[in-house]
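1. from the sequence below, what's the structure:
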Amino acid sequence: MLTYLATALPRFTSPAARLLALQCALRADALGHLRVPHGLLRGMRLYGCRELWQELAQAHWLDLPDLKSAPVEVQLRDATLLDQVPGRRTRRHAAHWALHPAPLALPATAPPAMRLTALVLAAHTCAHDHRGVDMDILARLCGHSPQQTADMLDQLVRIRTLSTWRCNRDSNEVFWQLQPQAPTRPAALPRRDRTPQR
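-> Below is the predicted model:
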């Protein structure tokens, strides 16, 4: 879906508009219609951002919805989207995962550009596959220039989502390592009353 959006939307569509488009694409029915609850928009920190809807409408990707309605009724205009999406249940799972792209953990206040970059990295992260991703492809999926993408990767290292990243100058491939997560301990069980029974 990220590859589809990278080709369907203008190259420098904002990261926030790309995140919104991704959720719309994954939540739409077979006719390209969906209802977007205000709570979802608030959770994505995109509530009240009329300019994002206008950006997608100007790209002829959707019809500009009435943002005062609750939920927001959206009609997608791109017919090719409907031909390539998997089943609705699979798309709903993907829409939820896109909001919390494990294994990359981000603070809830992360800006859209950082969230989109983390989502793209998470989609290309596999526990047993350490192949790189071409920087130009990574930048296109993130809607950035390669320099902006490098800056985003640096920021992900600074906030400790990634432990490191590098770009192989010969192959132009980007490699990254996730920040090791602290092992979670099971919750302590309450102690039983040790008073002897009589």
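2. from here on, just use CA atoms for contacts and neighbour counts.
-> Fine.
3. can you name the residues in contact with the one helix or strand Asp151 maps to?
-> Secondary structure assignment for Asp151, by DSSP states H and E: helix 146-158. Applying CA atoms under 8 Å, 6 or more residues apart in numbering, the external contacts of helix 146-158 come out as 113-114, 117-118, 135-136, 138-139, 142, 162-165.
4. just checking, what packs against the very next helix or strand once past it?
-> Once helix 146-158 ends, the next helix or strand along the chain (criterion: DSSP H and E) is strand 162-167. If contacts are counted by 3 or more CA pairs under 8 Å, 6 or more residues apart in numbering; DSSP states H and E, strand 162-167 sits against helix 146-158, strand 173-178.
5. how far does strand 162-167 sit from its chain's centre?
-> Relative to its chain's centre, strand 162-167 lies at 19 Å (CA atoms, centre = their mean, to the nearest Å).
6. now do stretch 111-119
-> 6 Å.
7. let's see this one next, to set against the first:
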Amino acid sequence: MWRLADACAACAAATEQSAVVPDTVLVPRHQPRHAARRRHRAAKGPGDRVRVAEILSYLAAALPRDMSAAARLIALQCALRMDSHMQVQLPVGVLRGLRLSAPHLWQELEEARWLRTLPGRPGEVAAELLDSALLSQYPSRPDRHRAADWALRAGHAARTAGEGLHVQLLDIYTRALSDPTTDRGQGEIDRMGRECALEEHGLLTAMDRLVAIGSCAWWRACPDTGDLHWYCSSEPVMGDADPGPG
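-> Next comes the predicted model:
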């Protein structure tokens, strides 16, 4: 039987059958870079943009047409962050940064019977989602969490500060539908309005606001096809002219 006890170095040195244990600094063992790359989990299925775009499309069918943009932004984060029991905990700080912490926004989703709020830990809002079809969307939770983080960055609250939350939702939507290599995107005006809860006039006005805040360099509607084309800007771009077709 071994007995272990703490003592100062002087007492340990004077005690029979004892030993002084030096301070130990744990240094991580150096590993080659290629080994770290092998451990990195590769995402399964579509990328973050596609995940966000498809969840927004799904929510357009699952939620009432008159559901506000704020409630849709909450639903987007909930759908991407829920666990296997369809429960989610969202930090209040994140919601406050997105201007989504008001209780009435959650009430919209409760009245639509899409979720119910639960008692949560301090600093969090907890909810249980009631739409079981979400379980068939993307079962890989790490990939969904990464897409949720991408949506937070895409709808940068500082960039859309002072704008309506419908502008923030449209900012996320247009970036999700843009080609990551060219930052250009296109979509059907009717479908975009349905998925962002905007009428056509409101949609075009919101696109103008994205240009004004520098989130979109230019946009163009094509009456013949009913499509909307745009070019997203990662940095504020003021006064850029429409480059025309092609």
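8. any idea what the TM-score comes out to?
-> After superposition, the two chains reach a TM-score (TM-score structural alignment, normalised by the length of structure 1) of 0.83; 180 aligned residues with a CA RMSD of 2.3 Å.
9. drop anything exposed from the contacts of helix 146-158 of structure 1.
-> Ala113, Met114, Thr117, Ala118, Met135, Asp136, Leu138, Ala139, Cys142, Leu162, Thr164 (16 or more other CA atoms under 10 Å).
10. can you say which of the helices and strands packed on strand 162-167 of structure 1 is nearest to Arg91 of structure 1?
-> Within these, the stretch nearest Arg91 of structure 1 is strand 173-178; the backing value is 25.6 Å (CA to CA).
11. what residues does the closest one touch?
-> Contacts with strand 173-178 of structure 1, where a contact means CA under 8 Å, 6+ apart, come from 104, 130-135, 161-168.
12. helices of structure 2, start to end?
-> Here structure 2 has its helices, by DSSP state H, at 9-14, 33-39, 48-62, 69-81, 92-97, 103-111, 141-154, 165-176, 189-195, 200-212.
13. just to revisit the earlier point, residues in structure 2 aligned with the helix holding Asp151 of structure 1?
-> Residues 200-212 of structure 2 are where helix 146-158 of structure 1 lands when matched by TM-score structural alignment.
14. report the buried residues of the matching stretch.
-> Neighbour-count burial for stretch 200-212 of structure 2 [16+ other CA under 10 Å]: Leu203, Leu204, Ala206, Met207, Asp208, Arg209, Leu210, Val211, Ala212.
15. what's the average distance of that stretch to structure 1?
-> Compared with structure 1 after fitting, stretch 200-212 of structure 2 has a mean deviation of 0.9 Å; criterion: mean CA distance after the TM-score superposition for structure 1.
16. quick revisit: can the helices of structure 2 go into TSV with extra columns for distance to Pro119 of structure 2?
-> Output for these, formatted as TSV (distance: least, CA to CA, whole Å):
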stretch	distance to Pro119 of structure 2
helix 9-14	51
helix 33-39	37
helix 48-62	25
helix 69-81	16
helix 92-97	13
helix 103-111	13
helix 141-154	22
helix 165-176	26
helix 189-195	31
helix 200-212	36
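17. out of these, which comes closest to Val125 of structure 2?
-> helix 92-97 (6.4 Å).
18. next, the mean deviation of that closest one compared to structure 1.
-> Averaged out, helix 92-97 of structure 2 is 1.4 Å away (mean CA distance after the TM-score superposition for structure 1).
19. perfect, I'm done here.
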